[in-house]
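K.L.:
Sharing a model prediction with you, sequence too.
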Amino acid sequence: MQESNFIRFAEVIKVKSEKRVVSITVRPLITNCTGSIYFTDLQLQEGDKLTGYTPHTEAFLKYSPNPVRFHNGVVRSGDTIIIFNLGETSNGLDCYIYPLQAMEAGSIQLSQGMGSHKVRFDSEAYAGDEFALKASTRECLRNGYPTPKHGFYQYTAATDSKHQVKLQDRKSARVYFEYKEMLKGDLRP
């Protein structure tokens, strides 16, 4: 049986900042080769740093000796929260939203950076509710019970990580983000 080696490649696609990207077509092209080639994942993301919640299989991650880190605040209508992750790599982010007023279904949204990795809570919200989007356990909860969402679990990128919180216009909520910093490990003995 032949051993398979998977290699992660990253390329930067530069666009003119004043132009809006409507679509991208990716056509993998292999020339002058023999053997088998498998494409397992293609990922597009904003920014110039390679991130992602799932690490390459050659590296294990280990927890930093630092305690669990958290950031909290109050958001009205919407705001961008910047998290300073001092870990060496990305990690899942547990997000908690506590509405201070009633909000329409689908009006609470979270996203990364400039709007990627977006998630929307599909149910209505009332003052005192707790919405929990937990990447650590892959759960989406409202007051401790499963609730529908549309989109992705969130993560915090290494170094600084931008997170947009959008609420119904002129409504407010407390937000609480929690994560554990991760260090790079090594699979080899």
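P.N.:
Sure, I can see it.
K.L.:
going forward, measure contacts and count neighbours with C-alpha atoms only.
P.N.:
Will do.
K.L.:
What about residue 60, how many residues nearby?
P.N.:
By the measure other C-alpha atoms under 10 Å, the count of residues near residue 60 is 13.
K.L.:
another structure for you, compare them:
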Amino acid sequence: MGNVRFIRLAEVVNKKQDKRVVSVTVVPTITDCSGTIYFTDLQLQEGPALTGYAPHTEICLKESENAPVWFNGIVRSEETVILLNLGGTSAGLDINLYPKQYMEGGSVTLAQGVGGQKATFPNAMNAGDNVALLASKRECTRNGAKETKEGFYQYSAAWDSKHIVSLPQGKSAQLLYSMQEMDDGGELL
């Protein structure tokens, strides 16, 4: 992951009146910078003392000694795919989806377990496209160009994890799942 650093920022929201806060809008603004910035673990808490702490996952994970693994298959309409993750903890999934027919925008979804962590693709897909949802790079592409997705990157839970692939009725796609299994990296602090 290169030169990743976790920087914690905190801000106090003061109320003008003695009433409850109904909503808070956070607008991250970056100027005069280059590179990639990820905003994670936004936490709002009541009271004057800062209590929560969420370290960057890089310090508590390490790659498993197992080589990267690949799972390849064909899905028709809706299927549940079960992947074996022999690592000691969850691992990000890279998924390449190759539609066999034209599929309308919003008709293809990927999800975890019983439907959580869902990812939907709002643009139509053509037969032979390579739609890549890559957790390892935090990017979604179609035929190598940036592609819009709605929802979450996918991951594989330790041991076995269920993945729901939903396509339009009567349509099919080839899927390639790949992951580097992960293990616990030692002490958190």
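P.N.:
Sure thing, it's come through. Keep in mind that what you see is a predicted model, and the values were worked out from it rather than measured.
K.L.:
Overlay them and tell me the TM-score.
P.N.:
For these two chains in superposition, a TM-score of 0.70 is obtained (TM-score structural alignment, normalised by the length of structure 1); 144 aligned residues with a C-alpha RMSD of 2.4 Å.
K.L.:
got a list of what the residue nearest to residue 159 of structure 1 when sequence neighbours are not counted touches?
P.N.:
Among residues not flanking residue 159 of structure 1 along the chain, residue 85 sits closest, at 4.9 Å (C-alpha to C-alpha, 6 or more residues apart in numbering). Contacts here follow C-alpha atoms under 8 Å, 6 or more residues apart in numbering; on that basis residue 85 of structure 1 touches 156-161, 181.
K.L.:
cool, residue 103 of structure 1 as well?
P.N.:
Taking C-alpha under 8 Å, 6+ apart as the criterion, residue 103 of structure 1 is in contact with 124-126, 167-168, 171.
K.L.:
Let's see that with 6 Å instead.
P.N.:
Remark: with contacts taken as C-alpha atoms under 6 Å, 6 or more residues apart in numbering, residue 103 of structure 1 is in contact with 124-125.
K.L.:
and if you look at residue 74 of structure 1?
P.N.:
Neighbouring residues of residue 74 of structure 1 by C-alpha under 6 Å, 6+ apart: 173-174.
K.L.:
what do you get for the one 10 residues further on?
P.N.:
By C-alpha under 6 Å, 6+ apart, the contact set of residue 84 of structure 1 is 159-160.
K.L.:
which residues are contacting stretch 108-125 of structure 1?
P.N.:
Around stretch 108-125 of structure 1, the neighbours that count as contacts under C-alpha under 6 Å, 6+ apart are 102-106, 148-152, 162-167.
K.L.:
Next step: those restricted to strands.
P.N.:
Using DSSP state E, 149-151, 162-166 are the members of those that sit in strands.
K.L.:
Report the central residue of structure 2.
P.N.:
Here the mean C-alpha position of structure 2 is nearest to the C-alpha of residue 153 (C-alpha atoms, centre = their mean), at a distance of 2.1 Å.
K.L.:
Cheers, nothing more for now.
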